[in-house]
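Colleague: sharing a sequence plus its predicted fold:
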Amino acid sequence: MLKPRKKMTKKELKTDPFFEKMDAFLRFYKRNEKRIWTILIAVILIGISGSYITRSEIKKQEKAKSQISIAQFYMKSGQEDRAVSLLSEVRDGLYGKKYIGYAAYYLGDINLKNRNYKQAEENYREFLSSKSGDRLMKATAQAALGAVEESREAYEKASEFYLEALKLADLTNLKINFGEKAFQNALKAGHTQRAEHVLDLLEKLDLDEIQKNKIVSYRALLRK
């Protein structure tokens, strides 16, 4: 048979560790009640404002993506003025920072096509410094900078950019295209060592017979 629990005396309650801690907590709370509530309210307000900022930022990002998609449509349909207008809004940061680099990339495409080389260079450099985009976009941006330098007859710089594009590209056809550009510009600059290095890289690719023969002919050019 269970014995009834003994009731604790006031003296025992005072010396019980649990009740001692509770008593200490209540004394602390009474002394700091205003401060505690001030901190709690501040934390709640920060949480609410943080949630609002997050939702606002997501909306901006969605708007930026929409602007870029519409701009790409305008670019394909030859309405470049409209594309530039939309891309410039994104690039100027009206819809947050995340897609600024992407907008700069497509502005670079438009400027390069229209031979606005200085502006195109600024756009592509801004894109690359933003760390945005995939390897394909980075490779084509490097190649575009190579084309800009080639237009200035700065062949050594052009070969550097095309070589970087070759290293970044994943598709064999793109690698070959960028590699040939790197080789040709290195040759024009009289940089035979870099030209040989480019051919070494190209020979490691899965080439067909025509492409292999082209590499052989390039080797012959170096021996002249």
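Modeller: Looks like it came in fine. Numbering: from 1, shown residues only.
Colleague: contacts and neighbour counts: CA atoms only from here.
Modeller: Will do.
Colleague: other SSEs contacting the longest helix along the chain?
Modeller: Secondary structure of the chain per DSSP state H: the longest helix is helix 33-76. On a contact count with 3 or more Cα pairs under 8 Å, 6 or more residues apart in numbering; DSSP states H and E, helix 33-76 meets helix 80-91, helix 100-113.
Colleague: leaving out sequence neighbours, find the closest residue to Ser132.
Modeller: Spatial nearest neighbour of Ser132, chain neighbours left out: Gly101 (5.8 Å); criterion: Cα to Cα, 6 or more residues apart in numbering.
Colleague: which residues does the one you found contact?
Modeller: Neighbour list for Gly101: Arg91, Glu126, Phe127, Leu128, Ser129, Ser130, Lys131, Ser132, Gly133 [criterion: Cα atoms under 8 Å, 6 or more residues apart in numbering].
Colleague: okay if I get the helices and strands packed on helix 33-76 as JSON lines plus distance to Met8?
Modeller: Listed next are the helices and strands packed on helix 33-76 as JSON lines, based on distance: least, Cα to Cα, whole Å:
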{"stretch": "helix 80-91", "distance to Met8": "72"}
{"stretch": "helix 100-113", "distance to Met8": "71"}
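Colleague: deepest-packed of these, please.
Modeller: helix 100-113 (a mean of 23; mean count of other Cα atoms under 10 Å).
Colleague: for comparison:
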Amino acid sequence: MLQPRKKLSKRDIKEDPLVTAYGNAQRWFQNHSKVINIAVIAVIAISVLSVLMARSKRQAELRAEGQLGIVEQYYHFGQYDHAINELTRIINTFSGTRAAGKAAFFAANAYFELHDYDNAERYFRLYADDYGQIDFFTSSSLAGIAACLEHRADDAGAADFYEKAARKFPKLYLAPYQLKNAARCYTKIGQLHKAKALYELIHDKYQDTPVARETEILMGLVS
């Protein structure tokens, strides 16, 4: 036989754990509703701001790339002074974009062609230190710094940067040529053991390259 269902008293309802928890939660939300609303608004604002910033960066990148494409024509036709003016404008206007990094690399090469090795080194360093998204450009920038130092008769510094460029990007086809340049600079300052070690590295690791065949003769000169 079914037992009659017990009627819950107000005290029983009040002592029910679920009811108590719900009541506590409700009171907590009422007491902190202002803080919660501010937090929610802040999260939404940050999300919207992030989307807007990402969109703005994409638009800046597209504008910079478009302008860079035009300026590159001046560079390739040897109009280096005009190219430098436009390239530095892109660097300053669109700082932090991939296109600004490319502009820094081209500006460095343009200055180098004009034999302005101080500014060439400055922009090679700008690319290597602040951008460096493209391995080929980074490797070439490090070697560019080395070439600028070599033109100023800092053969020790040049050797260091040529070697750094090769060791940082050993799989690039530039690597054995950069090692050869480093070895040449070490030879000029009398560090023949370092030069020989690099020639041996070229001979062993890059034996299928044209540079490797030259090292057999060069090793004899530093032994």
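Modeller: That came in fine, so what should we check first? Treat the numbers as computed from the prediction; the structure is a model and nothing was measured.
Colleague: now the angle between helix 80-91 and the longest helix of structure 1, please.
Modeller: Put simply, helix 33-76 of structure 1 runs at 160 degrees to helix 80-91, going by axes from the mean of the first three to the mean of the last three Cα atoms, to 10 degrees.
Colleague: now the angle from helix 33-76 of structure 1 to helix 100-113?
Modeller: 20 degrees.
Colleague: specify the local secondary structure of Gly96 of structure 2.
Modeller: With DSSP: H, G, I helix; E, B strand; the rest coil as the basis, Gly96 of structure 2 sits in coil.
Colleague: so who does the residue lying closest to it once chain neighbours are set aside touch?
Modeller: Among residues not flanking Gly96 of structure 2 along the chain, Tyr131 sits closest, at 7.6 Å (Cα to Cα, 6+ apart). Going by Cα under 8 Å, 6+ apart, Tyr131 of structure 2 touches Gly96, Arg98, Gly101.
Colleague: what distance do you get for the last one to Gly132 of structure 2?
Modeller: What it means is Gly101 of structure 2. 8 Å (Cα to Cα, to the nearest Å).
Colleague: ok, Arg167 of structure 2 next?
Modeller: 16 Å.
Colleague: neighbour count winner among these two?
Modeller: Gly132 (19 against 16; other Cα atoms under 10 Å).
Colleague: can you tell me which residue in structure 2 aligns to Tyr95 of structure 1?
Modeller: Aligning on TM-score structural alignment places Tyr95 of structure 1 opposite Phe94 in structure 2.
Colleague: before we move on, back to that, dump the contacts of Tyr131 of structure 2 to JSON lines, plus distance to Tyr80 of structure 2.
Modeller: As requested, the contacts of Tyr131 of structure 2 are exported to JSON lines (distance: Cα to Cα, whole Å):
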{"residue": "Gly96", "distance to Tyr80 of structure 2": "23"}
{"residue": "Arg98", "distance to Tyr80 of structure 2": "21"}
{"residue": "Gly101", "distance to Tyr80 of structure 2": "18"}
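Colleague: so which helix or strand takes in Ala165 of structure 2?
Modeller: Per DSSP states H and E, Ala165 of structure 2 falls inside helix 155-168.
Colleague: buried ones in that helix, by neighbour count?
Modeller: 155-167 (16 or more other Cα atoms under 10 Å).
Colleague: check the mean deviation of the helix or strand Ala147 of structure 2 falls within from structure 1.
Modeller: In the assignment (DSSP H and E), Ala147 of structure 2 maps to helix 135-151. Aligned to structure 1 and superposed, helix 135-151 of structure 2 gives a mean residue distance of 1.6 Å (mean Cα distance after the TM-score superposition for structure 1).
Colleague: before we move on, what about stretch 39-54 of structure 2?
Modeller: So stretch 39-54 of structure 2 averages 2.9 Å relative to structure 1 (mean Cα distance after the TM-score superposition for structure 1).
Colleague: Ile70 of structure 1 is in contact with Ala83, isn't it?
Modeller: Yes. Contact status for Ile70 of structure 1 versus Ala83: in contact at 7.5 Å, counting by Cα atoms under 8 Å.
Colleague: and the residue nearest to Gly96 of structure 2, how far from Arg98 of structure 2?
Modeller: Relative to Arg98 of structure 2, and taking Cα to Cα, Tyr131 of structure 2 is found at 7 Å.
Colleague: and the match of Tyr95 of structure 1, how many neighbours does it have?
Modeller: Neighbour number of Phe94 of structure 2 under other Cα under 10 Å is 20.
Colleague: so it makes contact with Ala60?
Modeller: Yes. The criterion here is Cα under 8 Å, and Phe94 of structure 2 meets it with Ala60 at 6.7 Å.
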